[in-house]
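K.L.:
Turn this into a structure:
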Amino acid sequence: MPTITVENATPCRVFEITPGESLLIGSEKCLSRAIPVGCRGGGCGVCKVRIVAGSYHSKCMSKAHICESQAEAGYALACRVYPLSDMRIEVVNQSQAEKACLK
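P.N.:
Reported below is the predicted structural model:
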């Protein structure tokens, strides 16, 4: 099972995800509160993270929440990310996300 490390959580959070689970669902099932939860379907953008390391596949994400420059910088919605390997992620606050879109 892929192991996920959330780098900027206090304290640092580590949890495992069952293959085929989204990053967000895996976090919830492990009772980790490292990733904020909203709609669970990509509509709200609350679960935005930055993938620091690891491989994954993802479902389509709204450009209203992940602009092109953010996607290129590793930003994604945890509810739309499916880990294929061990990963390191950072949870993103809204001001960080906005700055990434302006670059």
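K.L.:
When you work out contacts or count neighbours from here on, use the C-alpha atoms and nothing else.
P.N.:
Will do.
K.L.:
Run through the strands of this protein in chain order.
P.N.:
Secondary structure of the chain by DSSP state E: the strands cover 3-6, 13-16, 48-53, 56-58, 75-77, 81-83, 87-91.
K.L.:
To compare with the earlier structure, here is another sequence to fold:
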Amino acid sequence: MSNVYRVVMQQSGQSFDCSAQQSVLKAMEQSGLRCVPVGCRGGGCGFCKVKVLKGDYECGKMSRLHAPPEAVANGEVLACRVFPLSDLIIECQQ
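P.N.:
From the prediction side, this is the model:
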């Protein structure tokens, strides 16, 4: 059985569950919540940018234009390519 983590959206306080094999964006959509626009769902468009404020995660391949290394190091990532390794607190970027 896969690990399931809690993801909290800081601005609204709303939260949803996300498995380690599921992207944060997919879990957010499945829970009926939305805090970022949705585009390509493949890490290329940059629409679903979030900032991870707390927690551990892995990233899939993302466009360096929308998620340059210095931004990723600061927790600014694309929700469609983020997979939790612990509970997360995210800030939705507008």
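K.L.:
residue contacts, the equivalent of Leu88 of structure 2 over in structure 1?
P.N.:
Applying TM-score structural alignment, one finds that Leu88 of structure 2 aligns to Met87 in structure 1. Counting by CA atoms under 8 Å, 6 or more residues apart in numbering, Met87 of structure 1 touches 2-5, 51-55.
K.L.:
for Gly44 of structure 2, same thing?
P.N.:
For Gly44 of structure 2, the contact set (CA under 8 Å, 6+ apart) comprises 62-63, 66.
K.L.:
Skipping its backbone neighbours, what lies nearest the most centrally placed residue in structure 2 in space?
P.N.:
Centroid check for structure 2 by CA atoms, centre = their mean gives Ala79 as the closest residue, at 2.9 Å. Nearest-residue entry for Ala79 of structure 2: Leu25, 4.9 Å, with adjacent residues in sequence omitted and distances by CA to CA, 6 or more residues apart in numbering.
K.L.:
Run a quick neighbour tally on the alignment partner in structure 1 of that neighbour.
P.N.:
Under the alignment (TM-score structural alignment), Leu25 of structure 2 pairs with Leu24 in structure 1. Using other CA atoms under 10 Å, the number of residues around Leu24 of structure 1 comes to 24.
K.L.:
which residues are in contact with the longest helix anywhere in structure 2?
P.N.:
Using DSSP state H to define each element, structure 2 has its longest helix at helix 24-30. Here helix 24-30 of structure 2 makes contact (CA under 8 Å, 6+ apart) with 7, 16-19, 34, 48, 79-84.
K.L.:
now those residues: which count as buried?
P.N.:
Buried subset of the contacts of helix 24-30 of structure 2 (neighbour count, 16 or more other CA atoms under 10 Å): 7, 16-19, 48, 79-84.
K.L.:
got the contact list for the closest residue to the match of Leu88 of structure 2 other than its chain neighbours?
P.N.:
The shortest distance from Met87 of structure 1 to any non-neighbouring residue, by CA to CA, 6+ apart, is to Gly54 (4.2 Å). Residues in contact with Gly54 of structure 1 (CA under 8 Å, 6+ apart) are 83-88.
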